[in-house]
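K.L.:
Can you look at this prediction? I've put the sequence above it.
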Amino acid sequence: MSLNGIDVASYQAGMNVGEVMGDFVLVKATEGVDYTNPEFSRHAKQTLSAGKKLGVYHFIRNDSDIKQQADYFLTVVKPYIGKAMLVLDFENTSGSTIQNQAGVGLAKQWLDYVYQKTGVRSLLYTGISCENSLDWSALVNANYGLWIAQYNNYNVVNGYQPRDLYGSLKHWKTAVMFQYTSTGQLPEWNGNLDFDVFYGDKAAWDKYAKATKVPETDNPTMNPSEPSGAKWVKENKSYMLKTAVKLRTAPATDASVIAVLPAGSTVKTDQAIIQGGYRWVRQPRSNGYGYLATGPASNTLEYVETSASHAYYEVISGDSWWSIAQQYNTDMNKLAKMNGKTIETEIYPGDKLLVK
């Protein structure tokens, strides 16, 4: 399931975004500490009134204090916090060069501050060359999602036509959203538009918009013997925990296959499917377009399963995977959902979490 939509700024003045085809609209809100998009309020209201999903973003600059920029953004978008996806736009512009390794630290500072103030974990927007060239491990480890941009050319794209990402991501396992052209055309607007695809349904969008922890200004006093960011119901159940799959041999392939894993590589069982006699693992590409061939399922995979009685916890109020690991003073890989996942992810009310 995926959603199609556009992102807009002051360039789309006069557009009624609620009447434009699509499932969502991402609206530029602020830039630096002194610029608010004059179309922001109108476009945000039109989006929600039309029943579309809303995203709001801040364009970061390196010529002003990062926390002041975050506070400025939060003041402008305050009516939409909890309703809209929050995004930090990390780009290269004249007079404000931000796409360098020092800029990554500034981005992390902004994202952390907004998370502390709102409980909402924002996305980062940037281009694929920037994602490939800088070290983003601090953001990946802190579980901030990625909205990736890449244009293969500037030919007109009539109507939503999500495509595969050319190349691959270096740091994130997958992107939340993909901006694949800046020359999109829709009948409701006489001009170019940015087209985006979101890899999820409306419920998934809402999870990105909602708080996953209590904002720091509202934190209640917690029992120090309990995790400080989430509430739990402890239960004991016996279940089968699946671990990673190890390849016995490197598989044969042909030119139609994207890539193969060498012998000894591991993949997570929940990230793979079997089709046409081959094991395929999803690539961080475009809504399931790209898969990694790991060889015939019959002779190259080794499953390891263990069965034991474990204590697990049902989450009452959500928190981040990273935060729970910090609270338990353990590695993120030692946390697992009851469905066997051990990837870095958000957790939400109703999830069942095992601390291995």
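P.N.:
Nice, thanks for sending it over. No experiment lies behind these values; they were computed from the predicted model shown.

K.L.:
can we go C-alpha only for contacts and neighbour counts from here?
P.N.:
Will do.

K.L.:
Who are the contact partners of the spatially most central residue of the chain?
P.N.:
With distances taken as CA atoms, centre = their mean, the residue of the chain nearest its centroid is Gly145 (2.7 Å). Gly145 sits next to Ser122, Leu123, Leu124, Ala175, Val176 when contact means CA atoms under 8 Å, 6 or more residues apart in numbering.

K.L.:
which of those residues lies closest to Pro296?
P.N.:
Of all the contacts of Gly145, Ala175 has the smallest distance to Pro296: 27.5 Å, by CA to CA.

K.L.:
related to what we said a few turns ago, filter the contacts of Gly145 to the buried ones?
P.N.:
Buried residues within these, counting neighbours by 16 or more other CA atoms under 10 Å: Ser122, Leu123, Leu124, Ala175, Val176.

K.L.:
Could you verify my assumption that the second one touches Ile148?
P.N.:
Think Leu123. No. Leu123 is beyond contact range of Ile148, at 10.0 Å (criterion: CA atoms under 8 Å).

K.L.:
okay, now the one to match up with it:
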Amino acid sequence: MNKIKTLAVAGALALSLGGAMALSSTPAHADIYGTDVSSHQQNYLANNWDFAIVKATEGTGYINPLMYSQSLQTQQNDKHLGYYHYLRSDSDVIAQARYFVSSLSAEDIANPNVTLWLDFEENPVDGNHFTGNEPKQFMDEVYRLTGKKVGLYTSYFFATGANGRFDWSDISDHPLWVAFYAYTGNSQLTPEIKAWAEEKMLNIPWWEKVTMYQYGDGDGYDWDYLYGDWSDLTGSADDNSSTVTPAPPVSNTTDTVSFNGVYVVDKWQSYGANWYARNNDMSVPVADYNNDMPVQSVTLTDRYGNALANQVAQGNNGAMEYFTLNDNYKVLSRVGNSIQIEMNGESVWLKVAYVK
């Protein structure tokens, strides 16, 4: 996540590994590996992991611009999906909880296989400093709004109380995800590191065991191991159940949709040499390349839908601009309340409520 970690020095690790023994009390389970991603990972490779926890929000003013495309990639590759919020100490906790929930789709909130997490750390860059009461407040508000129990992501130092600073007895029934690296740059969970890490994970106050731990940050990714099964987080009887309800299949390649409204251009956006139009109501959150419409697909109009003689956009100069979408567009896929269509040869995601 935001580079939270507790590092064991090489000598201590060698000593621990030398004396580590296989824990016969460790319950048997399938190995499940995952990663957590933010805008830093861009378009990560979802098929490299069993699950991904996608950054959704931070504070009350930031949404991961790749949140939608990263979660969509996770779902389309049939991997388990979760979202996390990075908590700021300079913003109201309840407001942050509501902001986090507002970034999620109704489908993700309703889907029992989609998990939610709180990233709780202190970073000298942003000045975070907490009392320890914040996780409980955040978790309770999210549960009130969604019915979902929020898990805690934090460092080993914080999880063990930060030398008496924190008492986690009020959230000990929530999933715990601990960052505890043997060394930086690691991307392999060798038997030796696994035995060392899991011995540490069984000795955290308040929790009988952790749900998962983060064992490395190599190759530009965080590497996580689920100490159990995904069903331990969701209550699902099927460990391999899809993270998303399958979308209605597209019957054939002639399946098309059209639009009959007059829409406002909220923003013109350029990607390279190409320009795209964005309407905030139609676009799937959050705003990125995947849900902006190629300029060649829109017809500029007056407020009543009459095509303008001059089809040159005014740019983001504050002038109100209107447009229509006049073609029938090929449907590529449907997921929940979103639809993927082909516009001017490109894939665009929009809200299904706006098509007919």
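P.N.:
Yep, that arrived. As the structure is a prediction and not an experimental result, all values here were calculated from the model.

K.L.:
so which strand or helix has Asn236 of the first structure?
P.N.:
Asn236 of the first structure is located in strand 232-242, with elements delineated by DSSP states H and E.

K.L.:
Any buried residues in the following helix or strand past that strand, and which?
P.N.:
Where DSSP H and E defines the elements, the next helix or strand beyond strand 232-242 of the first structure is strand 245-247. Of all the residues in strand 245-247 of the first structure, those buried under the rule 16+ other CA under 10 Å are Val245, Lys246, Leu247.

K.L.:
how close does the residue lying closest to the second one once chain neighbours are set aside sit to Thr294 of the first structure?
P.N.:
This means Lys246 of the first structure. Setting aside the residues directly before and after it, Lys246 of the first structure is nearest to Thr266 in space (CA to CA, 6 or more residues apart in numbering), at 4.7 Å. Taking CA to CA, to the nearest Å as the measure, Thr266 of the first structure falls 10 Å from Thr294 of the first structure.

K.L.:
cool, Glu131 of the first structure as well?
P.N.:
For Glu131 of the first structure, the distance to Thr294 of the first structure - CA to CA - is 26 Å.

K.L.:
of all the buried ones among the contacts of Gly145 of the first structure, which comes closest to Trp322 of the first structure?
P.N.:
Ser122 (14.6 Å).

K.L.:
In contact with that closest one, which residues?
P.N.:
Per CA under 8 Å, 6+ apart, neighbours of Ser122 of the first structure: Met85, Leu86, Val87, Leu88, Leu111, Val114, Tyr115, Tyr144, Gly145, Tyr208.

K.L.:
So what does the fourth one match up with in the second structure?
P.N.:
Taking TM-score structural alignment as the alignment basis, one finds that Leu88 of the first structure is matched in the second structure by Leu118.

K.L.:
Cross-check the contact I'm expecting between its match and Val93.
P.N.:
No. In this structure Leu118 of the second structure lies outside contact range of Val93 using CA under 8 Å: 11.3 Å.

K.L.:
Which neighbours do those two have in common?
P.N.:
Counting by CA under 8 Å, 6+ apart, the shared contacts of Leu118 of the second structure and Val93 are Leu87.

K.L.:
Helices along the first structure, start to end?
P.N.:
Using DSSP state H, the helices of the first structure run over residues 40-49, 66-77, 101-118, 128-133, 137-141, 202-209, 321-327.

K.L.:
Let's have those in CSV, adding mean neighbour count and distance to Phe24 of the first structure.
P.N.:
Converted to CSV, the helices of the first structure look like this (neighbours: other CA atoms under 10 Å; distance: least, CA to CA, whole Å):
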stretch, mean neighbour count, distance to Phe24 of the first structure
helix 40-49, 19, 7
helix 66-77, 19, 17
helix 101-118, 19, 22
helix 128-133, 16, 22
helix 137-141, 16, 25
helix 202-209, 18, 9
helix 321-327, 18, 27
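
K.L.:
Now distance to Leu193 of the first structure too, for the ones you listed, in JSON lines please.
P.N.:
Putting these into JSON lines (distance: least, CA to CA, whole Å) gives the following:
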{"stretch": "helix 40-49", "distance to Leu193 of the first structure": "15"}
{"stretch": "helix 66-77", "distance to Leu193 of the first structure": "23"}
{"stretch": "helix 101-118", "distance to Leu193 of the first structure": "26"}
{"stretch": "helix 128-133", "distance to Leu193 of the first structure": "19"}
{"stretch": "helix 137-141", "distance to Leu193 of the first structure": "29"}
{"stretch": "helix 202-209", "distance to Leu193 of the first structure": "21"}
{"stretch": "helix 321-327", "distance to Leu193 of the first structure": "35"}
